[in-house]
Every structure is written in structure tokens, then in C-alpha cells.
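What follows is a predicted protein model with its sequence.
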Amino acid sequence: MQLATLSLLLFGICAAPQTGQQDALSTLAPLGEKPAATLITEDHDPRLVQVKFVHDSGVRLRQGRFVGTGDDLEAINGTLDGLGVTRKRLFQQSESWLENWRLQGEARSGIALHDLNLFFLVELPEDGLVGSVCDWLNTFDMVELSWPVGRVEDPNVIPVHLQSNFSTLLPSPDFQNLQGYREAAPLGVDGDWGNLFSGGRGIGTVIADVETGWTDDHEDIAHKALGNYVGLPMTYYPWDHGTAVFGELIGEDNGEGVLGLVYEADVLMSTHQGNSNNIPTAIAHAANAVGVGDAVVLEVQCYHGPPSPHPCEYDAGIFATVQTATANGTHVFAAAGNGDNDLDSGAYGGAFDRSVRDSGAVMVGASNGSSLDKAGFSNYGSRCDAHGWGYDVTTAGYGYLYSGGTVQTEYTDSFSGTSSATPIVTGAGLILNAVHREAFGSPMDPFVLRDLLTNTGTPQGAGGNIGPRPDVRLALERLQVPKVIIAGNLVPGGSGTATIYGPSGDTFHMMYSKTLAATPAYMPPYGYLYLSTPLDRHEIDVLPASGQFTYNFNIPNNGGLSGTTIGYVQGAVLFNTLPGTGTFTNYYPIEVQ
């Protein structure tokens, strides 16, 4: 059957995406209590103070001074002028853009969001004044909170490195057999299964990574990453950490190196330049560059007064920015950090208590490699939503597994920390979101996707709560995404069954082709047809009350077929009850044993 004919048979209209808009906004999330005295540690910048004025105060910065209607502004400006203090806006985005972003997020989500134009940086002329200036600013009623600036680093754990097993082989070997995190649960997240579904390779999804740096011309990520910087100027190149993160996500499908969980997704890079006070701006740049249903990844851990390191959203400005991003429909995946700290501890003042405040981000803990037990270093607590492998992750960069002689050809089998865990959870989540978009016509809301990951994952083992390990197959079942399954005695002379599953009463198509298409055909609103055309067989029927329909087939009695794939099956279902119009199913190879 030709594509044009198949398109006519499947033709329909996409359902409009739903939003979470409400009639009245929620209460603003608290940013933290003013302390009796600001604790200063060696992790704090000796000359930087942050300040956020109360909501609706309208304070702005003009010609280096705070302006507005507050009675305290004259006293604040006078004292700061006397100290020789420089005042700056925390964000580099324009006031109008930040305001529109906030209002759009409130309209979409019904969540009251902080005015990001009320956050400022105060640069002091000498060391030793940070604590006293914070305490002084916190005495004013129009100041919601003033606090010191902490530091940021990549959330990786440095393993004991063995000498590379390969050094000069060209082209790079295929390391996919070492990527256990791609495999079926409970070992992995079942990315291999998710990649078989329409959209499941991540096509049409944009991921913006916020961290220190990347080697964007590495051979396994350059096809997606090369030159795709947004926001602040890049200062860290080459840089292994971001390279390793991207290897897990978008490692190229070329039989060399590693295979990313969503290898057809597009990526962007937004650096914080090694400064934690740049993280809010970097997140805003990232969120501005992606669309609704796309993702921002926070590969950072921060250090402040409480037990450190911890998730960076402990910082008021970072929390408010992440909350605005998720309210606008952007999925945010954040590393929980590597301090073995209990995020439910009172030392954090409820910053990670969802009954107090909730940024909407997916907070990612780390397991002891392929084990489901908590890694000894991983932060933990009720705020952790899901976990990934925290040890022994094979990906691009570093060169501990394979060098190839250049930074563009290095690979590791020991990427670790919540650094390695976060892209695993991100990849699983974005597979689900992309399949949902193709199947039902719209991306998932960030809170809905987060709940799905948590409620369908493989439960963790021993240790404090790091959340379950995502299970893409089970999550797709929960979403009721139609599928096809091949089973039977698949040997020469044997027989098999091809079963399609979907809502009872819906019309379905079952298709067979001897080969896959070199380039899948996009046929909206149904998604991607992976089979080559013309099809070798095409059946149309209606799903019975059981919600499944089975076809029987025989395998020729030819010993030469052992170890070969004799064809592929893919279905399509036209919805009567589910959202959207219909969808292609996964494709499934008929592999003769």
C-alpha cells in the first residue's frame, strides 16, 4: 500500500492540548525564613549578596539604584551608596520578557509565581561584609529575603580509574552492550523498548542542558550539539561532564560509541560559567530556547550553609526560576546532589518539603550502579522522585574506557554520581513524553510526567529514599498506548502470533513489511510509520471487547532463517475513547531463533 493511500485511511484531526489553567492563583511559595543571623561558610562568595524584595513592591533598578514606592528604599540606597556597593539585576533577560514569562506560566498553570524582576545582586567592595549586609537588609519589611551566594559544581563522583582497554583503534568500538541502563527493568529503564514507539527516539524534543561545559564536537554528540549554545558565553571547553551527559541522552545511532536514550532529540547548551549566581539566568535562557513539553536538565549541585552539597533549588532565585519554567510546561530534571544528606532534615528549613513548596522539577537520586540500593553518596529524602545508575555508566567523554587519541573520541565506563543518574531519568521521561505527544496529540504536564515516573518505576532497594528507577514499558502500559507483540515458537517450521492491543471497539490497522524504512514516514496526527512501503501485508479490523486482536503466521521450514529477522509488524489504532485521533504502535521485529 502506498503512503498516500494509508494517509487517507488514517486521516483525522488532532485534539487540542489541555492546560492546567485555573480561575484563581495559588499562594506564592515561600522562599525561606529570614534568619536571626546569616551563617557564612567558606562555600559562600566573600563579596556577593542576593536580595529579593516582597511581591508587588515593584522595585526596579535604574541608574544603579533601587527605585519604587517603598518607604525603606531611601534608607537602603543611602547605606549601600555609602558602602560603595554595586547593585545589579540577578537576571540578564529583559524585564519585559521575565514579566511575560511569569504571566504566561500563571495563566497556564494556575500557580502564583514570583516576580523574577525583584531579585538582585549586591556586590560589596571588600571581604567580610556579607553576613552583616544580609542581616541588615533582612531587617526591612520590604525585603522578602537576603542571603549569601553559594558555589556550584558538577554533581559527579570521581571513581577509581583503570587504564583504558582501547587506545588507538579507529573507528571507535560499539559500546552499546555496556549500556545496561538502556535495558529492560529492573536492570535498566527499558529505553530499548521505548525507542520502538512512534516518537520514542526523542524526535521533535529539545533538551537544554544547564551546567559548566561540554566538548560539543565529540564524535558521538556533534551531530546534535555542535555549536548549539544559548545564553552566556561558553568558557569551559573541552569539558567531559556535559559530554558524558549528552552521550547518555543523544549518543549517535551509528554502530560506534554509545547510543543515547533519546538519540533523535535536539540539544542546546546553557552554561552558568562556574558561578552559582548565573544559574537562574542560565535556566531562563534554556527555558526560553525550548518549547512547551521540552526539557531543561540541571546538572548542578550547590553549596550553602546547610549540609552540602544539595539540590540547587535550595537557593531562592533558582527555585523561583525552576518553578516558572515548569509552570510554563517545561519539564525540568535536576540532580539531587552527592552529599549523602537527608533533604527532609530541618536544617533545610522546609526547602525540600513539597507541602511547603514544590518547584515541579523531577528530583533525581542515584543508586549503587545497576543495584537498586541507594548509592552511599546520594542525597535522599521525600523530595527525590526517581533514580538512575550512580556508578559504572558507559557514555562519551573522559577516556577511561577508550581514548582514540583525541578528546573527540574518548569514552568512559565509570561516569558516576547523580550526574550519571539524572540523564537516565531524563531520557526515560522524555521517551514517555514524546510517545504521549505522538499518541494523544499533546505533551504531558510536568507534574503528570513526574507522577507517572514515580508511580510506575521499579522500587528502590536499601537506603534512604531516592525514588524508583523508571520503567518505560510499565509507564506506557499505564498510559494505555496501543502496542503490538510478537510471540510463539519462532523457529524454522514454527509458528507465531502478532497481537495488537488497544481500546475495545476502536478500528485498527495491522501492517507487515520485510524491512524498515531508511527514514520513518511522518504521518500526523498518527506519528511515525517505521515500516518500509509499499507494505507486504495490511489488515483492517475492529478491536473486540478484550482489547486485543491476534493474527497467526507460519515460519518457512528453512534452517537458513535461524538468526535472521524475516520482517516487522506495526499497527495503528483510530481512537474512539482516548484523547487525540489515533496513533501508530511500536514496531516489532520477527526474529527467527
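Perfect, thanks for sending it.

okay, CA-based contacts and neighbour counts for the rest of this
Fine.

which stretches of this structure form helices?
Here the chain has its helices, by DSSP state H, at 3-10, 73-83, 95-109, 130-137, 191-194, 222-225, 240-250, 279-289, 316-327, 418-440, 446-456, 472-479.

Who are the packing partners of the fourth one?
Meaning helix 130-137. Contact partners of helix 130-137 among helices and strands, from 3 or more Cα pairs under 8 Å, 6 or more residues apart in numbering; DSSP states H and E: strand 48-53, strand 143-148.

next up, a second structure to put side by side with the first:
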Amino acid sequence: MMATNGNGNPTDPVANPPEGETQPGTGYRQRVIVKFKDHVQLPSENAARLVEAGEVGPWGGLTAQFQGITLEPLLSFKQTGQFAALTERARSLDPSFRPTNLNAYFAVNMPPGTNAEELAKALSSWESVVTAYVEPPPVEPPLVNAADDPRSGNQGYLDPAPDGINAEYAWDFPGGDGAGQALVDMEWGWTFNHEDLAAHGITLISGLNHSYYFHGSGVLGEIAAIDNTVGCVGITPNLASIRCVGQHQPDGSYSTAQPILDAIGVMSFGDVLLLEAQTNLFGYSLVPVEIEPAVFDVIRLATSLGIVVVEAAGNGGVDLDTVVNPGGQQIFNRASPDFLDSGAIMVGAASSTAPHARLGFSCHGSRIDCYGWGENVDTLSSDGTNTATNLYTTSFSGTSSASPIVTGAALAVQGLFQALPAGDRLDPAQMRALLSDPANGTPSQNPAADRVGVMPDLRAIIDGMMLNLPPDVYLRDFVGDSGDPHLGAISSSPDVILRQAAVADPQGAFGAGSGTENDMTLGYEAEAGQDNFVYVRVRNRGGSAAANVAATVYWAPPSTLLTPDLWTLLGSATLPNVPTGDLLTVSNAITWPSAAIPAPGHYCFVGILSTARDPGPAPADFFDWDNFTTFIRNNNNVTWRNFNVVNNVPPPRADPPGYMPLPFLAAGAPDKARRMRLEIVARLPAGAEAVLELSPEFAELVRARPHLMPYTPFRNAEGCRVVHIPINHCGRTKFPEVAFPAKARIPLRLLVKIPEELRQHEFELFARQLYQGDEVGRVTWRLVPYREPQ
């Protein structure tokens, strides 16, 4: 990394700027910065004379000791009264803003050979002075070493997380390419007419386009390289405005505070200001520029005005929590009572490969909000004479390369929010909170040790509830399901409807406003010998309409564990448009041909939704057990309807007589034997009976003691030996956790009898399987009064 020698002049043992590049410090005019107390009123003209006359301090004695010194305002606006106007606006926008008197900052100019440190010490002793310090000399920017866009494949920071910030994903949404947004970059120099920048028409607000042209070009290339057929493409290539401010001033001075102030004067609420700078002060090298009091105060003014400021953390490798100013205050330590918050987003640097580890040169600590790539960044470059317009690099590095990545994310987020119907922009506090939230970014390799925050993930922000821009189509697992992960029923979807005859107007019959939105009894039993028809009801809780939603349905025998090897494809339908607003939208009929229906009876259904911006899983995904258990609870594109409606009057030839048989399967996992538990929950009336019919082998496995029932057949209809276990008719019957063999198919029957005098009522019971205490499948039966088949 670059460092400075004992005279404050930069050296670079690792990499040098391009040949011919103007070296840092050329023409530099050293000054002492003094801030008087706020009550001290000094006009910009004749300030030195009034200092003495107004008893502000012994200026005469000072000039006698340090001959040739002069006093001038440090900060200025061309328009009279602009300080006051901006301060008043900042107070109205940010009630927490406590304005400092920027007119109280002055610069003491001195001839060569003056002892600047002694001069600052003498001024600090004045009663009227808050602080005096030697203005930091020029410190090079924080560099470590020097689609159809042919280089875009190398720009891994554009890629999905955890590698990059998911910029390509943001481009699919209005504003995600930076449209309508404005950027100001502060540093030393740029190649404005670079082939990948020229179309932006970049202008200079103030200061000089001085040197280190490759650096500014690299920064702007990361953020905004034009989406053309050459070179790179920026994170936000369609910015409305790019302007720059230079730290080198026409009068030979070098300043960080004044260019920030010049930028503030022409920026609007929500614009983004990038500070590509670092400094040496108070004995610390290559630390954030806001360590300088004047710089801190103008940054605080900027953020209070609603300007989003992104600040490089610096390449000194300093633990900022340990930094103290001359007053002994830990100004960068968020846990310290002396912490000073400028409101800027401070950015550290980490490795380009995931997991991203903090690079040793990066400053770090609790003050750092975000990180970006600090190495191997592919972007624009230039030469020392600022004449080459087609140069590129693969090795742009440091917090110099990290800060533009976070800046691009901020501009994309600002564009996304402004493109919403309300058209709002985020203020600096909202932007910093959003970008630094671990829920919206990629953590570093070791967050506790790295202490560089997170790298923003634009997809997490876009898909999260703050923006919720993509469609979010879902099928309910149960009535009342809102699409969130839940612990409720997982096999009681009201949104897969089986009918024995086609419905002329499915939307009118089953959709929003139909009155049947939550009806679980719309259709449940297949009729053999004819075509049957399945309808799927879809909701969209996302921020945009879903186009061409594929609804695919599979059928399976009733089972407490519906692994995909039990599924048989029934068919699919496409919903051309599912609007936002969580409105129930119904598919056209999926025909279940008569030849494909195995037999009359009840079946389980699995429904999967998929659309371009909200893709659903494929059946193969469920063969992985971890995926299976995750999809059950957390993927709202998938649902199970394992909910059967059964007449509570036993069929004439019931076996055994008087009992309703409810057959189902208990199943093993598809990959290997896993310990699971069977549980049956019944909510039947007094006088009801419930019995579980199972094989002797399974009864022995679950350590259940069979009972000899009056009707007990020793073999079932298939000729297999069976035994019977009484079930709690109004409560829970738990069986021990045992190892279910892989791919096991264990036939079971519940035998239920409802007293005749209560058969005009409805009752419910279910059987379920649990894995590690979580439900992984269930079959539910609702026993209803006799009704004609639908």
C-alpha cells in the first residue's frame, strides 16, 4: 500500500502511478487550521486585524514570533448567506442536527520554513480557540496497487452474493441501473473523456483535475462505466448526473473540507457523494478524512441536508476503535461516550473471493458500516498525461476499489426507491441502516475479528419487505396462511381443487369475491371412468405482477410423508397474469384424464408454482432430505393438499361393520433410514370410537400393544395379517420415535365410528409424521354428514 515518508511525501513500495503521473504534493501550500469558538464573530475580510482589536487573541505577538503569517477563512461560498440558508435547511430536515459555525474555521498561511507544529500549539493556547492543527498534506487516494461489454465477465463484484452485490439482478427493476440518480466524486483526477465514461458528460464542480487520473477513472468505471460494446459496465451505468470535485485548489492549497462544501452547494436530497480520500493526522496514517474536525463538520452538514455520503475507511490498517484525538476522545468508537457520528457510510476492504476476509491494510472497527472488494477489481484506467482514453486494469485495489462498490449499491437502491409509485428517496440514515443491515448483505469471513460490516446484497434488499419488488406467488398450506414460514398445518391447502365436472367460470366460482375463498370442501374426490378437473388458486403478495405462472400438480396416495417418489404428474396450467394485492387468482382447468385415474377415492395433491422472477423447485430438489424439510415450511411456492372430506355414515359394506375406514400410508425418507414419530390427533365426540389398524411387524416396531377387538379380522382384504390399536377419540395418541426404513411404504387404516345421533355434525382428525420434533407431513380427514358426490 502507499505510505508517506517522514516529510509527509507519499512513497509507494508496492505500485507506482502510471509513468508521467503528477506526484502527490506538487505545489502544496502548508497551512494551520484554527477553529474559534462559535461565539467569536469574525468577518472574512480583515479578520487578522479584528482578532487583535477584538481581544480574540494576541495576533501581534503571534506575527512577531512567526513572521509572514496571514489569516483567511478556511471555507467559503460564492453566494452571501449560503451558509445560513443551508444550515437552516439542514435543521428542518434533521432535527438532531446541531449546527457548528463553519464561519469560525480559518486557515493560517505561512512562508516556507515556518514551524507549523509550533504555530498550531501557540494558537491552541488561546482561550478563544477550540482547536488548531496542521492541515494534513496531500495523501494519495486509498489505493493499494495500481454482457456485451467484453470485460464484464471479469467484474465479479457485479455477480450474485456471496461473490458480489447482485447488480445484474437490480438491473431487471426500474431504477436499479441508477436511472435518475446523481453522483459527486471527490478525489484528485479523472479521465472524463474515457471511452467508457465520455457519454456521461462529466463535469468538474471545483478544484483541479490534478493527477492520479487512473484512480478517478477506475472509481467512476466501477460505478458508472457505460453499457456499450467496449470495456466494462458499471454497477449503475444509467446515472443522470456525474460531477466531480478536486482536492487540489487553484491557489496551490490542498483541501478536503472545501470541495465537500462546494459539492453540498449544488447537490440535492438523496444525491450520493463519494469521498475517495484518506489522511494522516494526530499521529495516525491513512485513516478516514473525517478525523479532521473541519471535514467532519462539513460531512455532518451534508448528511443533515439529506446527501448520502460514502467515505473510504483508509488503508492504514488502523483499529479505529483505538483512535484518539488530541483531547483523548475515541471519536470512532461507537461504544464510547465520545463517539462522533458524521452520518457517512464508512467502507472497509475485504478479499475478492468468498468468504470475504478483511485485507490487512484496511482500517476496521465498530465505525465501519460496509465492505467491498479491496483487490482484483476490473475497471477503467488512464495514463500520467491524461491523454489515453481506452486503458483498463484488472488490479484496482484498496478501500479505493471497495468504496465505489458500496456507492454503486447506494445509487441502485436510491433509484429503486425513487421508481416506486410514491417516488421517495432514502435519507442518509435510512440508506446506511439498509446497506449495513446483516439481513441485507454478505457477512465477512469472521465478522467479530474483521469488523468491516457487510457487503450489500441488492437482491436481498429488492426481495425483502423494504422494497418487495419482485412477484411473490404462493399457495396456502392452510386457511389463514399468509405465505410466511410457519408452524401450522402443512397439508391442508384450500388452493388445489378437484372437480368431477369442468367449471365454466373458475375465477367467479373460486376466486376473489366468490365467497368460497376459504372453503375446504370445494372438491376432494376423484370419479373413475371419466375425466376429472383440477383448479389451482394463486396469490401474489409481491410488488409486481407475475406473468406466465406455471402451476403444476402431482397426485399421490394419502400418506403422512409425501416424498417425491410417491408423486405422479397430473398436469399443469399457465396463469397469464397474477396481479399484486394478494388477490386470489384461479387457473384454468387441468384435465386429469380418465385413463390416468387409478381408482375412485381420495388422493393427496402437491402443487408447485413457478414464474421467471419467483421460480419454484423441481421434484428432484425434494429427494435431498434437507431440501425436503426446508421446502415444507419455508417455500411458499409449494403446497400439499392431503385433506380429505369423508361422509361420517359408514358405507353399507364397511369392513368392519359400522366403522368408516380411512386408509393411508406412513413413509420413510427417500435417502436413508431416519428416526421419526407417528402421531394421531382426533377431535371426535363422546361415544365415538377410533382404532388404528396396522401390521404386527409395525406394531412391534412402534412398541404398541394390540388389543383384541370384537370384530378383529386377523387378515385384511389383501390377505395380510393385521392387529388393532385403540386411539384416543378426543386427544393425541403418540407413538415412540423409531427408525423408519428408507423408502418404506407402511399401509395403515384408521377405523372410526361416530354415534348415529351425532352424524349430522362435522368432526376432524389427522395423522402426522414428525422428524426431530417438526411435522414433515400429515393426512387430515373431515367427517361430514352424508352429501351427494360432487
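That came through, no problem. What you see is a predicted model; the values in this text were computed from it and never measured.

Can you calculate the TM-score here?
For these two chains in superposition, a TM-score of 0.71 is obtained (TM-score structural alignment, normalised by the length of the first structure); 463 aligned residues with a Cα RMSD of 3.4 Å.

Need the helices of the first structure in CSV (columns: mean neighbour count).
Formatted as CSV, the helices of the first structure follow (neighbours: other Cα atoms under 10 Å):
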stretch, mean neighbour count
helix 3-10, 13
helix 73-83, 14
helix 95-109, 18
helix 130-137, 20
helix 191-194, 24
helix 222-225, 19
helix 240-250, 28
helix 279-289, 25
helix 316-327, 26
helix 418-440, 29
helix 446-456, 20
helix 472-479, 19
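
ends of stretch 367-376 of the first structure, how far apart?
The straight-line separation of the ends of stretch 367-376 of the first structure (Cα to Cα, to the nearest Å) is 8 Å.

and Glu252 of the first structure, how far is that from Thr550 of the first structure?
Look at Glu252 of the first structure and Thr550 of the first structure: by Cα to Cα, they are 35 Å apart.

So these two - more neighbours on which side?
Glu252 (24 against 16; other Cα atoms under 10 Å).

What residue in the second structure is paired with the more buried one?
Using TM-score structural alignment, the equivalent of Glu252 of the first structure in the second structure is Ile226.

now swap in Ala428 of the first structure and tell me
Checking TM-score structural alignment: Ala428 of the first structure goes with Ala409.

residue contacts, that match?
The contact partners of Ala409 of the second structure, taken as Cα atoms under 8 Å, 6 or more residues apart in numbering, are Ile165, Ala167, Ile235, Leu435, Pro456, Leu458.

And the furthest pair within these?
Ile235 and Leu435 (15.2 Å; Cα to Cα).

circling back: ok, the contacts of Ala409 of the second structure in the first structure, which still hold?
Contacts conserved in the first structure for these, counting by both residues aligned by TM-score structural alignment, their matches' Cα atoms under 8 Å: Ile165, Ala167, Ile235, Pro456, Leu458.

what residue of the first structure matches up with the second one?
In the superposition onto the first structure, Ala167 of the second structure corresponds to Gly191 when matched by TM-score structural alignment.

Residue nearest the middle of the first structure, spatially speaking?
Thr426 (3.6 Å; Cα atoms, centre = their mean).

doesn't Ala361 make contact with that one?
No - with contact defined as Cα atoms under 8 Å, Thr426 of the first structure does not reach Ala361; the gap is 11.0 Å.

Quickly list what's touching both of these two.
Common contacts of Thr426 of the first structure and Ala361 (Cα under 8 Å, 6+ apart): Phe333.

Skipping its backbone neighbours, what lies nearest Glu591 of the first structure in space?
Spatial nearest neighbour of Glu591 of the first structure, excluding adjacent residues (Cα to Cα, 6 or more residues apart in numbering): Thr565 at 4.4 Å.

That neighbour and Tyr551 of the first structure, how far apart?
For Thr565 of the first structure relative to Tyr551 of the first structure (Cα to Cα), the value is 18 Å.

now Gly427 of the first structure
Noted for Gly427 of the first structure: a distance of 33 Å to Tyr551 of the first structure, by Cα to Cα.
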